[in-house]
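Engineer: structure for the following, please:
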Amino acid sequence: MTEFLETYKLHIIYGAIVISIALVLHILTNALHKWLLKKEQEKFPGEKVTPVNIIRRIFNTLWIVLMLIALSFIFVGRDKDAIIIANFKLVLYLGFLAVFTIVAAASTNLWFKRSIIRKIQNRYDPTSYKFLRYVAVFAIYFAGILFGLMAFPSLRGVAQTALGGAGVVAIVIGVASQEALANLVGGVFIISFKPFRVGDLIKVTDTMVGTVTDITLRHTVIRNFENKMIVIPNSIINKEKLINYDLGELKCCERIEIGISYDSDIDLAKKIMREECENHPLIFDNRSTLDKKNDHPIVKTAVIAINDFSITVRAWAWGKNFNDCFELKIAVLESIKKRFDKEGIEIPFPYRTIVMKEKKVSESKHKKI
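Structural biologist: Got it, this is the predicted structure:
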């Protein structure tokens, strides 16, 4: 045993030093992690600590891998030292590159988040910042991956070409027919031409109505009135004909239509509909100065269709915004129905007249003969 210790004394000392350094670095990393978590919670309460946790795992893994590479000097010949040193440098480079990339992406993301909050607090449009946040974070990770590829001689040419610009063009051409690029271009068009912004109330179809909450590189997110998130790819929503209730003037007109029977008094039905709309507190007076001077009614009513079994009467009621119009419509429909029942205005059901014809007795007898 003594002879073994004397023979491998330097190797044992070297191994102990390497392991000790790795343990110290592990302890320092965990201590630094706790300190960063505390500072981050104090400065940015409520923010996710995922990047800090990932960085701790990367560093702890890096110390273990570097320790194993350093210990391999004991078991290989000196002719392999150059290879071990090269691998040591490669792992060290990739580890710190990963940490730098995550820190840069997390810092950029946090800066955009705080800028978006300030924009909202000052009542400015945060749409561009929300979209650019995704672009900036994607660009940082993309650059980190390319620099990582440059560490490998076999992939260095690909990475340098991509960083030089020709590779980017090749990538764009390669995925030009893919839906991913169409969604990206659609998102850029939405941000550039602004058919809608974050916070706008839009209607894509009758089942897709809600407030825009986010515009990413791939899709647009809408929160509907059931508090459900509707995710629509940018390439689709960019081609849709949609209604933006917050673009330009907020006031809008709600068309309230009810069918009455042919026996009902049309003038009385129009009067009831007009009065119920005008008496509602959310009605908006959209009359011009000349209309007011000529004593035109706030709510216009008219017969718009004569159907098989009913006459359709419409009232044009205005509200300050879409929400007021919606509340106005559902309340007025109920009050109009109650007034119709009270005043004897019938809302008809579909009628069908069936005529039964009996065959003549003479014809039946003739057929028998």
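
Engineer: every contact and neighbour count from this point should use C-alpha atoms.
Structural biologist: OK.

Engineer: can you tell me the SS state at Ile347?
Structural biologist: Secondary structure, DSSP: H, G, I helix; E, B strand; the rest coil: Ile347 is coil.

Engineer: buried sites along stretch 301-310?
Structural biologist: 301, 303, 310 (16 or more other CA atoms under 10 Å).

Engineer: and the gap between the nearest residue to Thr301 once chain neighbours are set aside and Gly144?
Structural biologist: In space, and not counting its chain neighbours, Thr301 is closest to Ala315: 4.4 Å by CA to CA, 6 or more residues apart in numbering. Plainly put, Ala315 is 62 Å away from Gly144 if you go by CA to CA, to the nearest Å.

Engineer: related to what we said a few turns ago, shouldn't the residue nearest to Thr301 be in contact with Arg274?
Structural biologist: Yes: contact criterion CA atoms under 8 Å: Ala315 and Arg274 qualify, at 6.8 Å.

Engineer: common neighbours of the two, please.
Structural biologist: Shared contacts of Ala315 and Arg274 (CA atoms under 8 Å, 6 or more residues apart in numbering): 299-301.

Engineer: ok so, going back, helix/strand/coil for the residue nearest to Thr301?
Structural biologist: strand.

Engineer: equivalent analysis for the one 3 residues further on, please.
Structural biologist: Three-state assignment for Trp318 (three-state DSSP): strand.

Engineer: now the other sequence, so there's something to compare against:
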Amino acid sequence: MDTQKWIDKGYELIIDFGPKVIGAIVIWIIGSWIIKLILKGLKKAMNKANYDESLKKFLVNLTNWILKIILFIVVLGTMGIETTSFAAVIAAAGLAIGLALQGSLGNFAGGVLIMIFKPFKIGDLIEAQGELGVVKEIEIFTTKLNTPTNKEVIIPNGALSNGNIVNYSTEGILRVDLTFGVSYDADIKQTKEVLMQVLTSNSKVLKDPAPTVNVSELADSSVNFAVRPWCNVADYWDVYFETHENVKIELDKAGIEIPYPHQVEIHKQG
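Structural biologist: Now for the predicted structure:
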């Protein structure tokens, strides 16, 4: 009697839950196949858009987990299990984690935006958040710069994506802005010729756009010239320092004085 009773109970359970279990298995198999198709399409789209490799992996994994959680909840619902409280627990946990990691999530969102819109790339010379340096690494939460003094600067992506970014490498060339002052006794035409000769004799100064030399200011003790050579980004500091050195040498050769402060002492006799 007891054995028959358990057999009957088993039949009832199979009749009641069998179709649900089979339906859940079918939904899981079909859902997993659809998820694979979605992830495959996502990978193709990101490859076409040339997304950063680390961003591609992260977005694929994140999408995979979200879709699988949704599929798991659907399967539980198919088997007749109440999923309302389960979904509420997931939502509450997500909210708590979001509040706890608010700053980190902001940096994460900033990293995603940087990798999608690409205001700069590795190797670019940029200025941001008061720092100037070459982009060494772009991560999900931070960006690393290498400064001209060989210091590593780590900037949170949240602040970086919300602030001003100056990218010196985008156009490929830069203008070097320099100012040199000479004595009022100096001949303006001769001075311009000397300064232009310094620029044109430097192989790192570009011919196009052409360098310019113009009087920019009649100052208190000097006539100031705006000297504007163009160069490739990688040659910026070489042109900057070489021009300063060569201008001093050539002005001295031409007998053109570079003014410097003079101090006059007056002695009063008692």
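
Engineer: on that earlier part again, which of the shared contacts of Ala315 and Arg274 of the first structure fall within strands?
Structural biologist: Among these, the residues falling in strands (DSSP state E) are 300-301.

Engineer: got the buried residues of stretch 301-310 of the first structure as a markdown table, with distance to Ala16 of the first structure columns?
Structural biologist: Conversion of those to a markdown table gives the following (distance: CA to CA, whole Å):
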| residue | distance to Ala16 of the first structure |
| --- | --- |
| Thr301 | 93 |
| Val303 | 96 |
| Ser310 | 96 |
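
Engineer: trace Trp33 of the second structure over to the first structure, please.
Structural biologist: Matched by TM-score structural alignment, Trp33 of the second structure corresponds to no residue in the first structure.

Engineer: what strand or helix carries Trp33 of the second structure?
Structural biologist: Assessed by DSSP states H and E, Trp33 of the second structure sits inside helix 2-48.

Engineer: which neighbouring elements make contact with that helix?
Structural biologist: Here helix 2-48 of the second structure touches helix 53-78, going by 3 or more CA pairs under 8 Å, 6 or more residues apart in numbering; DSSP states H and E.

Engineer: could you give the angle of the helix it packs on to helix 2-48?
Structural biologist: Calculated by axes from the mean of the first three to the mean of the last three CA atoms, to 10 degrees, helix 53-78 of the second structure forms an angle of 150 degrees with helix 2-48.

Engineer: next structured bit after helix 53-78 of the second structure?
Structural biologist: That would be, after helix 53-78 of the second structure and using DSSP H and E, helix 84-100.

Engineer: now the following helix or strand past that next one against helix 2-48, angle please.
Structural biologist: The helix or strand immediately downstream of helix 84-100 of the second structure is helix 102-117, counting by DSSP H and E. Computed with the same axes, to 10 degrees, the direction of helix 102-117 of the second structure lies at 50 degrees from that of helix 2-48.

Engineer: start and end residues in the first structure for whichever helix or strand comes after helix 102-117 of the second structure, please.
Structural biologist: Next in sequence after helix 102-117 of the second structure, counting helices and strands by DSSP H and E, comes strand 125-128. Using TM-score structural alignment, strand 125-128 of the second structure lines up with residues 201-204 of the first structure.

Engineer: quick check: closest non-adjacent residue to the aligned residue in the second structure for Val231 of the first structure.
Structural biologist: Per TM-score structural alignment, the equivalent position to Val231 of the first structure in the second structure is Ile154. The spatial neighbour of Ile154 of the second structure that comes closest, neighbours along the chain excluded (CA to CA, 6+ apart), is Lys144 at 4.6 Å.
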